[in-house]
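> Fold the following for me, if possible:
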Amino acid sequence: MGNGPSYKVKFRRRREGKTNYYRRYTYVINRATRVVVRLTNKYVIVQFVKFDPKGDVTVAVAHSRELRKFGWKGDENNSAACYLTGLLAGLRASKSGIKESSADIGLYTPTKGARIFYALKGAIDAGVKIPMGDVGVIKDRIEGVHIAEYAKRLEAEDPEKYKRVFSRYLANGLDPKDIPSHFKEVLNAIKSGEK
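Below you'll find the model as predicted:
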C-alpha cells in the first residue's frame, strides 16, 4: 500500500475493479451512445445508453431471461443466447431511433471469439451500426452447431456423461442435437415479435 504526501487513493469503483475511468472519460467526452454488454455467470444483459450530464439514460435494454418468452429452451449465457439478446436489444434500440453506437465492454479483455462480440453482432444484425473489426464471430457458433455436434459425439461415446452434461437442456425439453433448428425458430419469433 502506498503512502506519503503524493499518494492518492483510487476511486472506490476502480479499487473494486468495476469501472475503468479512463475509458469512461472518453465516452463522456465524445457524448457517444454506447451499447453496454455485461455477462454474468447465468445471464447476458445488453443496454443502449445515452450520455446525459445529470446521469446516463438507458434507451433500450434486453436481458437473456426474456428469451424464454420467445420459446428459448437453451442456456441463457451461451453464444447463441448472447446473439439473440443482442438482436433483441438492437431491434428495440432501432425502434427508439438509435442508428449507431459505440461498444462498451467494460473491464473485459477483448479476446477473439468472446461471447461479448456475439451480442454485439446481434445488435449489428438488428440494424445498429457499431464499429467492430474482425473479432472471430463464427456463424456456426451463433446457431449452436458446435453444441449439437458435441452432443451427438458424446451420446455415442458415453451416454451417462451425455445425460449429466446436457441435463438442463433435457429438463427444459430440448434435445441438444436440435439446437440449430431451435435457434432459427426463436430467431424468427424475435424478429416477428419485435416489429
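> okay, CA-based contacts and neighbour counts for the rest of this
Noted.
> Counting neighbours, what do you get for the residue lying closest to V135 once chain neighbours are set aside?
Nearest residue to V135 in three dimensions, chain neighbours excluded: K112, at 4.8 Å (C-alpha to C-alpha, 6 or more residues apart in numbering). Residues lying near K112 (other C-alpha atoms under 10 Å) number 12.
> let's see this one next to it:
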Amino acid sequence: MGFVKVVKNKAYFKRYQVKFRRRREGKTDYFARKRLVIQDKNKYNTPKYRMIVRFSNRDIVCQIAYAKIEGDAIVCAAYSHELPRYGVSVGLTNYAAAYCTGLLLARRLLNKFNLDKVYEGQVEVTGEEFNVESVDGQPGAFTCYLDAGLTRTTTGNKVFGALKGAVDGGLSSHTALSGSRATTPRAKSSAVRSTGSTSGLERVEYMSSLIEEDEDAYKKQFSRFI
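Predicted structure coming up:
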C-alpha cells in the first residue's frame, strides 16, 4: 500500500467532533466504561462492581468501585506504596507488586464485608489458574469486572498481574485471565512462569546472571538497592 498524505482540509474541520474532556486527557475510555457500567434492568439497583487498576511512575492503584448518577463510589482501595508495611520495600511498580496490590485489595475488601473467613482464596502460591466458588449457605463470592482504562491489555501486562492477585485473594472476576502470565505459552510451564513473575524470582535470576556477566552494569542498574 502506497503512502497516502493525510489532508485536513476545511471539510474535515467542519465535521470534526471534539472528544470528551477526560478522553482528551487520556483518563477515561468511554467505549469500555459504557459497557462496564451498564446494568440489567431486572437487577434494579444492584451495583455493578469494577476492579479499577491504574499505574503511575511510582505507584499502583487498585480500587473496587461502582457507578452512581453523581459519580463513581469507591468501596475499597489498595496502593503499592503500602507494601513496605508487609515487607516489600523495593520494586513497587513491577509485575510482582501489581500482584501483591491486587491480593491486598481482595483481602481488605472481603474483611470489610466479613467474608475473609468464608473465602480464603488461594492459600498456596502455585501459579495455577484459580477460580473461587460460592459456598452453600453463605453469601455468594464477591464478583467484579476488570477496568483497565486505556491500558493496552496485551498478554503479560501488569494489569493482569493485579487481577491474578485479586482472584487468588478470593474475588470472583468475569474477566478472562487469558492475558496473565499464568496462561502465557513459553518454554517453561505456565504455572512456573506465573509463580516466578508474581513472587519476583524472575528479577532475582536476572540480577544473579547480570552480576556474573557485567558487574559494572549490575551496579549501575541496581544502584538504588545495593
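> Quick check: TM-score for this pair?
Here the TM-score for the pair of chains, by TM-score structural alignment, normalised by the length of structure 1, is 0.80; 169 aligned residues with a C-alpha RMSD of 1.7 Å.
> What is the aligned counterpart of the residue nearest to V135 of structure 1 in structure 2?
By TM-score structural alignment, K112 of structure 1 lines up with T155 in structure 2.
> now the helices for structure 2?
In structure 2, the helices defined using DSSP state H lie at 10-15, 21-24, 30-37, 95-112, 158-168, 190-199, 201-213, 215-221.
> These: which one's closest to M51 of structure 2?
The closest of those to M51 of structure 2 is helix 158-168. By C-alpha to C-alpha, the value is 8.1 Å.
> Which strands and helices lie in contact with the closest one?
Applying 3 or more C-alpha pairs under 8 Å, 6 or more residues apart in numbering; DSSP states H and E, we find helix 158-168 of structure 2 packed against strand 50-55, helix 95-112.
> The match of K112 of structure 1 and S178 touch, don't they?
Yes - contact criterion C-alpha atoms under 8 Å: T155 of structure 2 and S178 qualify, at 7.5 Å.
> circling back to that earlier point, if you compare the helices of structure 2, which one is most tucked away?
For the helices of structure 2, the largest average neighbour count (mean count of other C-alpha atoms under 10 Å) is found in helix 158-168, namely a mean of 28.
> Please pull up the equivalent of A98 of structure 2 in structure 1.
So, by TM-score structural alignment, A98 of structure 2 is matched to C82.
> State the distance from its match to R164 of structure 1.
C82 of structure 1 sits 24 Å away from R164 of structure 1, taking C-alpha to C-alpha, to the nearest Å as the criterion.
> which residues sit in contact with the match of A98 of structure 2?
By C-alpha atoms under 8 Å, 6 or more residues apart in numbering, the residues touching C82 of structure 1 are 44, 64, 76, 115-116, 118-119, 122.
> Could you rerun that using 6 Å?
For C82 of structure 1, the contact set (C-alpha atoms under 6 Å, 6 or more residues apart in numbering) comprises 118-119.
> Mind telling me what T33 of structure 1 corresponds to in structure 2?
So T33 of structure 1 corresponds to Y49, using TM-score structural alignment.
> Its match: how many residues sit nearby?
With other C-alpha under 10 Å as criterion, Y49 of structure 2 counts 23.
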